[in-house]
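A.B. asks: Structure of the sequence below:
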Amino acid sequence: STALSHEINQPLSAVKTYAQNALTYLQRGRQSEAMENIGRISELTDRMAAISKHLRNFARKPNPTFGSTTIAKVIEDALLVVSARLREQSVTVTTDLHDAGLLVRGGPVRLQQVMVNLILNALDAMKGQADPTIAISVAQVENTVQVSVRDNGPGIKTQDLDQIFDPFFTTKEVGQGLGLGLSISYNIIKDFGGTLSAHNSEGGGACFVVSLDQGEGEQVAAQ
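C.D. replies: From the prediction side, this is the model:
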């Protein structure tokens, strides 16, 4: 509640200030300054709308029934979504998808959202680093499927590991993120009956692991 209050009240206060300034500029015939302030108001309202959009994910009702989807296809689609960023940062991506036809219990749309978020977080963690690398692997452990996304960045600080999935927790600079991506991803995987965890790899860098029940071929995929 405190974090949400801060996230909303800060831009609201700025909107009021810019609106008052814009009115003053218009009264004085200084239209260019007024237009500049109105533009800033528009940007701030977009920011508040983004917060509201993310929060709707917490209010959704979990779907009690889920189908199956091919995890390799989800990963390939997610990599396609972020391909421009990968090229921009000259990131090397290695994949070990185990079995191209391996199914997991969950919907392709929200699973892709989770994978995109994990990959983008890895990109942010490795920004400015030489030879950035992301390794994505799929492993079958009894009746579960584990998807690991590992980077070679600085890793996660020990004191942050226990709260990294908390809403509004972020280690990014102000304006670079709302701290909702991992929390939303955590709840999506939880809705599917799985888990999302994080740890630091022995060779350095952070590793996020999505664990899901293996799917059944006759099920129809949910979203």
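
A.B. asks: Could you use CA atoms for every contact and neighbour count after this?
C.D. replies: OK.

A.B. asks: Helix or strand: which one has residue 11?
C.D. replies: helix 2-27 (DSSP states H and E).

A.B. asks: Repeat that for residue 213.
C.D. replies: Residue 213 belongs to strand 206-213 when assigned by DSSP H and E.

A.B. asks: elements contacting that strand?
C.D. replies: Applying 3 or more Cα pairs under 8 Å, 6 or more residues apart in numbering; DSSP states H and E, we find strand 206-213 packed against strand 103-105, strand 144-151, strand 195-200.

A.B. asks: After the second one, which helix or strand is next?
C.D. replies: As assigned by DSSP H and E, the chain's next helix or strand after strand 144-151 is helix 181-191.

A.B. asks: starting at the chain centroid, how far to that next one?
C.D. replies: Put simply, helix 181-191 sits 9 Å off its chain's centre (Cα atoms, centre = their mean, to the nearest Å).

A.B. asks: do stretch 98-111 as well
C.D. replies: 18 Å.

A.B. asks: What residues sit buried inside that stretch?
C.D. replies: Residues 102-108, 110-111 are the ones in stretch 98-111 that count as buried (16 or more other Cα atoms under 10 Å).

A.B. asks: To check against the first, give me the structure of this:
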Amino acid sequence: MAKISAQLKFFVHKTSGQLVSVSLPAVIDNSLKIMSARIKESETNIRLQLPKKEIYLLADMVQLEQLHALEGSDNPLIEIAAAEIDEKVNITIRDNGSRIKEIHLDRIFDPFFTTKEEKHGLRLGLSISHRIMEDMEGKLTASNHPDGGAIFNIQLGAANDWPDREAQA
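C.D. replies: Predicted structure coming up:
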């Protein structure tokens, strides 16, 4: 019940809407720490492909850390890659689990939509993630990788040249 209540509270919660300069490597590191128990329990391998140059993006650090990647298959692998292109930061999260059925791609971010048979939670995770991106003037999309697994693309504004930058870490 506590988990369901927390999901509902977050779903209806409004933030200040203030975007600040955030270090992408710090966000990824903090998110992996938050998820460390689940990562260890599922024996998920994480592969990071980040540029050598530190990337800053315009975001709400607390909300960004709440995005969770999908769980995979027998040898679960999550690949996280990032690049800065045309004043945008593109983050790609790919897993090696099952693909998303094409008929579900248009509905995957709808509240309460799920294809999972598990009866845990309220099925708000992807809907909340989508709303977080919209609140940060970003974009979240889903697709399938040709070799299997799902791909989630996040696009947010870059903050490398943001005036008066005080990056959160």
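
A.B. asks: taking the helices and strands packed on strand 206-213 of the first structure together, which one is wrapped up most tightly?
C.D. replies: strand 103-105 (a mean of 25; mean count of other Cα atoms under 10 Å).

A.B. asks: residue range for that one in the second structure?
C.D. replies: Matched against the second structure by TM-score structural alignment, strand 103-105 of the first structure falls on residues 56-58.

A.B. asks: Ok, stretch 78-89 of the first structure next?
C.D. replies: By TM-score structural alignment, stretch 78-89 of the first structure lines up with residues 31-42 in the second structure.

A.B. asks: First-to-last residue distance for the matching stretch?
C.D. replies: Using Cα to Cα, to the nearest Å, the end-to-end distance of stretch 31-42 of the second structure comes to 16 Å.

A.B. asks: Repeat that for stretch 62-72 of the first structure.
C.D. replies: One end of stretch 62-72 of the first structure sits 24 Å from the other (Cα to Cα).

A.B. asks: for stretch 7-23 of the second structure, same thing?
C.D. replies: With Cα to Cα, one end of stretch 7-23 of the second structure sits 26 Å from the other.

A.B. asks: how about that stretch: buried residues?
C.D. replies: So for stretch 7-23 of the second structure, counting by 16+ other Cα under 10 Å, buried means 7, 11, 19-23.

A.B. asks: For whatever residue of the first structure lines up with residue 100 of the second structure, list the residues it contacts.
C.D. replies: For residue 100 of the second structure, the aligned residue in the first structure is residue 156 (criterion: TM-score structural alignment). Applying Cα atoms under 8 Å, 6 or more residues apart in numbering to residue 156 of the first structure gives the contacts 199-200, 205-206.

A.B. asks: ditto for residue 151 of the second structure
C.D. replies: 92-95, 142-145.

A.B. asks: so what's the aligned residue in the second structure for residue 197 of the first structure up against?
C.D. replies: Following TM-score structural alignment, the counterpart assigned to residue 197 of the first structure within the second structure is residue 141. Contacts of residue 141 of the second structure were listed using Cα under 8 Å, 6+ apart, and they are 152-154.

A.B. asks: Any figure for the gap between the residue positioned nearest the centre of the second structure and residue 147 of the second structure?
C.D. replies: Nearest residue to the geometric centre of the second structure (Cα atoms, centre = their mean): residue 67, 3.8 Å. According to Cα to Cα, residue 67 of the second structure and residue 147 of the second structure sit 24 Å apart.

A.B. asks: Pull out the buried positions in the helix holding residue 11 of the first structure.
C.D. replies: For helix 2-27 of the first structure, a neighbour-count test (16+ other Cα under 10 Å) marks 7-8, 11-12, 15, 18-19, 21-23, 25 as buried.

A.B. asks: now stretch 133-140 of the second structure: how far from the chain's centre is it?
C.D. replies: On Cα atoms, centre = their mean, the centre of stretch 133-140 of the second structure falls 11 Å from the chain's centre.

A.B. asks: what about it, start to end distance?
C.D. replies: 6 Å.

A.B. asks: Contact partners for the nearest residue to residue 154 of the first structure once chain neighbours are set aside?
C.D. replies: What sits nearest to residue 154 of the first structure in space, not counting adjacent residues and going by Cα to Cα, 6 or more residues apart in numbering, is residue 205, at 5.3 Å. Residues counted as contacts of residue 205 of the first structure (Cα under 8 Å, 6+ apart) are 150-156.

A.B. asks: and if you look at residue 132 of the first structure?
C.D. replies: For residue 132 of the first structure, the contact set (Cα under 8 Å, 6+ apart) comprises 89-92, 126, 151-153.
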